[in-house]
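Asker: Predicted model, plus sequence, below.
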Amino acid sequence: MNSVEIPAIPSVKRERQETGAEALVRALEANGVDVVFTIPGVHTLDLYAALERSQIRTVLPRHEQGAGYMADGYARASGRVGVAITVTGPGLTNIVTPIAEAFADSSRVLVISTCLDRPYLGHLDGRLHEMTDQLAVVRPIVKWAHRVMSAAEIRSAVAEAFRQLYDGRPRPVYLEVPLDVLRERTAMSDPLVIAVPPAKPDDHLLDRAAQLLADANRVFVLAGGGAVSERSSQLLSQLASAIGAVVSTTVTGKGAIPDDHPLAIGAFGYRWMPDNPVSELMRGSDVTIAIGTGLGARTTAEGTMPLPSPLIHIDIDPLEFHRRYPAAVALRADCAEALAGLLERIEAGFRPRSRWEPWEIESVRQQLLSVTDDSARRYQPWLIALRRALPRDAFTAHDMTMVCYEAVRAFPVYVPRTYAFPRGFGTLGSALPMAIGAKYARPDRPAVAICGDGGIQFTVQELGTLAQYRLPVIVVVFDDRSHTAVKRAMLQAGVRPRDVDLVNPDFVELAQSYKLNAIRVSDPAELERAASQAVVDTSPWLIHVMLGTEA
């Protein structure tokens, strides 16, 4: 009997598929995201389903404002991207303030929000969380905003978001995903990661800058937030030592050089005044290196700060050049790359004729710290006590409050990425959630929130986040039962103070109701002992500092 050959049925290769939510989570993983700050809602259920199969941790704040500040604190403490995810509508509007702060202070924050299904966009049909144009709400406060319109687009959109975060000036970006795109299936493909090399300076401009240094007698350096990174800080210290330059910092530049470096004067203060002792060092120099600072209106008191000329201006954002001070050399570059290039030329012999001596700088530093106005007398003893209790690498998040204004010059910072202050937008309530985000970024470092009694009540509910995760963050609340800065401004303007005195909770009892450790202190020595104990503990603490009200 003859056998009959049965033809083989060709195999059909099945394309592996995934949902838009799964594609989004895999893209975040590929770009190094290890934690997201998010409050779940019915609009993010698909994302949460995808996160179940991911190594990315979720941290639950008590308000989206907290999520935004936590992502910002994570970014500031690590230099990496802090990620916050919100639901449609009110979730996004709640996070707008901290994202505006991140924009003003040049922080790498990625905000991801859902929006209504594609057919419903732009319509007001009475659907949950609908808005006329959600994307338009966030555009003014981010560097880049984009809405994906298909699941297949998510891979490239996330890659572009991260490219925007690392290319040029670091500012927040926003990605919006319609609900039906999260559910839509698409072909699975490898996530896309776009490498962004640091911006290198132009060699001939470096040569010109080096010649200016060689022609100079002594050099003054002003370092801003763009110079705050591990590599930039190391190179800046080397440059200062190599040429005997004196280094001052802006508010956001604290940490760009250790404040106990023999050539560092520290931050000149919260705002520039004509009688600032640092002006003596400016007058004694004949060239300025401004690095990582836009020399903004508040930093320079509308351009009245007497920076020595010529100016070598180094910044990643070319829009900052020549705005208030003409630059003899404008170097658009990553600060570390520019410093490395200058050091090569200095080592080749391009050095100024003279140096600042440490004793000269120490004399001015003592003048800067011996200012005896009311704020200095009131707050410096507390700041000295707190600084003594903390290790050099402790991260401190400072709120917009009187003690933190004084801390700009009186609270030394020794390590880059260990100081945060809401300088640009000037928000209240950032310190507690920023410290939480920083602790997730650098669990090896103590994290401390320095708050006023008014400011902390903007985000005091994030004590619940500390309680839920038993996160060892130290919260120090300075309590004078008043919005003191506003009260002073009213009095100076001849306005009768009103709506500035506060009825506060018992902060110790409030913290204890969350099962947190809490203590009340009434003098700097007690604060030092309490903070020293909290640093070595592995659980959260609240320290309530009773200041008493101003007369």
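Answerer: Yep, that arrived. Predicted model, so just to flag it, every value in this text is computed and none were measured.
Asker: CA only for contacts and neighbour counts going forward, please
Answerer: Will do.
Asker: Now for residue 364, how many residues are close by?
Answerer: Residue 364 has 18 neighbouring residues, counting by other Cα atoms under 10 Å.
Asker: What residues does it make contact with?
Answerer: 265, 277, 278, 280, 281 (Cα atoms under 8 Å, 6 or more residues apart in numbering).
Asker: Might you report the residue contacts of the second one?
Answerer: Residues near residue 277 by Cα under 8 Å, 6+ apart: 364, 367, 368.
Asker: Restricted to helices, list the residues you listed.
Answerer: When these are checked against helices (DSSP state H), the matches are 364, 367, 368.
Asker: Comparison target, given below:
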Amino acid sequence: MNANVTSNQSTSPATLTCAELLIRLLRDTYGVSTLFGIPGVHTVELYRGLEGSDVQHITPRHEQGAGFMADGYARASGKPGVCLIITGPGMTNMATAMGQALADSIPMLVISSVNRRDTLGMGQGRLHELPSQQQMISGVARFSHTLLDANTLPEVLARAFAIFNGARPGPVHIEIPIDLFNAPVDAPSSWQAPTLYRAAPDPDGLAEAARLLKAAKQPLVLLGGGCVSAPKAARALVEQLDAPTVTTINAKGLLGREHPLDLGANVALPAVRELAANADVILAVGTELGETDYDVVFDGGFLLNGTLIRIDLDPEQLVRNQRVTLGLVGDAGRSLELLLGHFPDSLQRQGAKRTASALSALNLVKDPAFSDFVPLYTTLAEHLPDAILVGDSTAPVYAGNHLVSQPAPRRYFNASTGYGTLGYGLPAALGAQLGRPDLPVVALVGDGGVMFTLSELATAVEERLPIVIVLWHNAGYEEIRRYMDANGVARLGVDIQAPNFLTLAEGFGCSGVMVGSPSELSRALTKRDPHRPVLIEIDAAAWQKNLIETGDNNEK
């Protein structure tokens, strides 16, 4: 994959400050057009560099919101999300968002200030001082670097974008001491970014993988979020293999909507588990094989007994979670394209029949765990068929992970996988809308989790981002209530007091409406102003009562 970024060749002075050079490199060399950050006394010089730069600056209401926005921006657009964060509390606030991005391999560049070089590690009680900010944040970053010489900034930024474009992505942190922001530096001789091509797997290994797949009687394909840049190759390969295919939560839409070989993200459910256990050859590409994709019931029941072929950009990942027979190191998209070349003719192994049989056995629309949400997603698909759905950890999202089928990748993601933080859905949806202004965006949140980042409604209104916020109000932390009940633990701390969300929405300048049935949801979507955000609060009790009374989970 050619990761070259077209540069802006505008002229520049021979000498710049470090802060000015940073903004110029981001804009002209790496094509960054949007930054997320909250100005602070330690970062004001960065804003001098931003003035007149044509780079859009978004001001969230909390640094964690900035990180979640950058995450959503990256997932929706495919470009790194970039944040400017202050020393100390800004970075501790940012750490949770970086943890979520690290867990899901999301490219995020976090540029922070840090105290003067001569005070680092001295413990003198300086403003925003930490014993070692770099050491603290390195655990949630692909790497964390302290800039000690302003002239090394171009090389350090190049390292960051090399991670994003050529390795397993994730957050990268660069901290700049406040005494370096005004340090003079020479402009580079060229603003052109290097051209990088991602790694391709060994040809002999690909040939052996093809041999194993051709000999398979009951193959299975597992596609993860690492494949989202290559939907055409992924779809063509599974069709040539005629193999049932699991697309994980972060890979939804990779095969298109309702593809006859797509098992969705249902591999933790009995019928798909049985299919996986009986598969004689399994091809897993760009996936961790982690429990939040393959064992969401957390009972260790996901078993692969056949020959396992894994392809991943990270060699360590090849030997995690399952016993591998053949491991190939390479970019998922390039690997899919090259492997496809070994299958000029389509194999016939009743893949569509095996897929349909498993899905029929699951009967998801009638499953009590999911049926309440079938009309929710049916209604959203009717009114917003191309929408990006961005979720928090909340009941509709847990169901949507199984129910939703999308027309393309990068249109369904949430915080229920990997790190599993709360408060993600609303700010990540704002980032997604900024990254893909051509598509509608829906935030799926709960009354508990949304309180973590509800202040970002102000950002949505300020930036006039027309997202639809669907708030499932079930009066507390329902998922934890059920876990407590199942384990004989008294319900403590889960029946929380909720505010009047419609009043709060109005106070932020956001329109809001309460609904209690699919038909009311349909009317709210029809009447919404497409140029401003809207909060649609669903009374969960009224919704469920309506479904019982109508007996129709497909009411619109």
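Answerer: The structure has been received and is ready for your questions. Since the structure is predicted, the reported quantities are computational estimates derived from the model, not experimental observations.
Asker: Tell me how the two chains score on TM-score.
Answerer: In this superposition the chains share a TM-score of 0.91, using TM-score structural alignment, normalised by the length of structure 1; 526 aligned residues with a Cα RMSD of 2.0 Å.
Asker: Taking the contacts of residue 364 of structure 1, tell me the two that lie furthest apart.
Answerer: By the measure Cα to Cα, 265 and 280 form the most distant pair in these, at 11.6 Å.
Asker: okay, the two: which has more neighbours?
Answerer: Neighbour totals were compared for residue 265 of structure 1 and residue 280, and residue 265 leads with 26 against 13 (other Cα under 10 Å).
Asker: ok, for the aligned partner of that one in structure 2, nearest residue in space, not its chain neighbours?
Answerer: Applying TM-score structural alignment, one finds that residue 265 of structure 1 aligns to residue 263 in structure 2. Closest residue to residue 263 of structure 2 apart from its sequence neighbours, by Cα to Cα, 6 or more residues apart in numbering: residue 246 at 5.0 Å.
Asker: okay, now the equivalent of that neighbour over in structure 1: neighbour count?
Answerer: Taking TM-score structural alignment, residue 246 of structure 2 has residue 248 as its aligned residue in structure 1. Close neighbours of residue 248 of structure 1, defined as other Cα under 10 Å, add up to 26.
Asker: got the contact list for residue 248 of structure 1?
Answerer: 220, 221, 222, 223, 264, 265, 266, 267, 268.
Asker: buried ones in whichever strand or helix holds it?
Answerer: For residue 248 of structure 1, the enclosing helix or strand under DSSP states H and E is strand 246-249. Under the neighbour-count criterion of 16 or more other Cα atoms under 10 Å, strand 246-249 of structure 1 has 246, 247, 248, 249 buried.
Asker: Spell out the residue ranges of the helices in the stretch 1-150 of structure 2.
Answerer: For the stretch 1-150 of structure 2, applying DSSP state H, counting those that start in this stretch gives helices covering 18-24, 44-50, 63-77, 89-103, 133-137.
Asker: so of those, which one's packed in deepest?
Answerer: Ranked by mean neighbour count, the helices of the stretch 1-150 of structure 2 are led by helix 63-77 with a mean of 30 (mean count of other Cα atoms under 10 Å).
Asker: packing partners for that helix?
Answerer: strand 34-37, strand 81-85, helix 89-103, strand 108-114, helix 425-435 (3 or more Cα pairs under 8 Å, 6 or more residues apart in numbering; DSSP states H and E).
Asker: Next, the angle helix 425-435 makes with it.
Answerer: Interaxial angle, helix 63-77 of structure 2 versus helix 425-435 (axes from the mean of the first three to the mean of the last three Cα atoms, to 10 degrees): 50 degrees.
Asker: Measure how far helix 63-77 of structure 2 is from the centre of its chain, please.
Answerer: Distance of helix 63-77 of structure 2 from its chain centroid, counting by Cα atoms, centre = their mean, to the nearest Å, is 8 Å.
Asker: Report the secondary structure state of residue 478 of structure 1.
Answerer: strand (DSSP: H, G, I helix; E, B strand; the rest coil).
Asker: any idea what it aligns with in structure 2?
Answerer: In structure 2, residue 478 of structure 1 lands on residue 472 (TM-score structural alignment).
Asker: how close does its match get to residue 365 of structure 2?
Answerer: Applying Cα to Cα, to the nearest Å, the value for residue 472 of structure 2 to residue 365 of structure 2 is 19 Å.
Asker: between those two, who's got more neighbours?
Answerer: A direct count of neighbours by other Cα under 10 Å for residue 472 of structure 2 and residue 365 places residue 472 higher, at 23 against 17.
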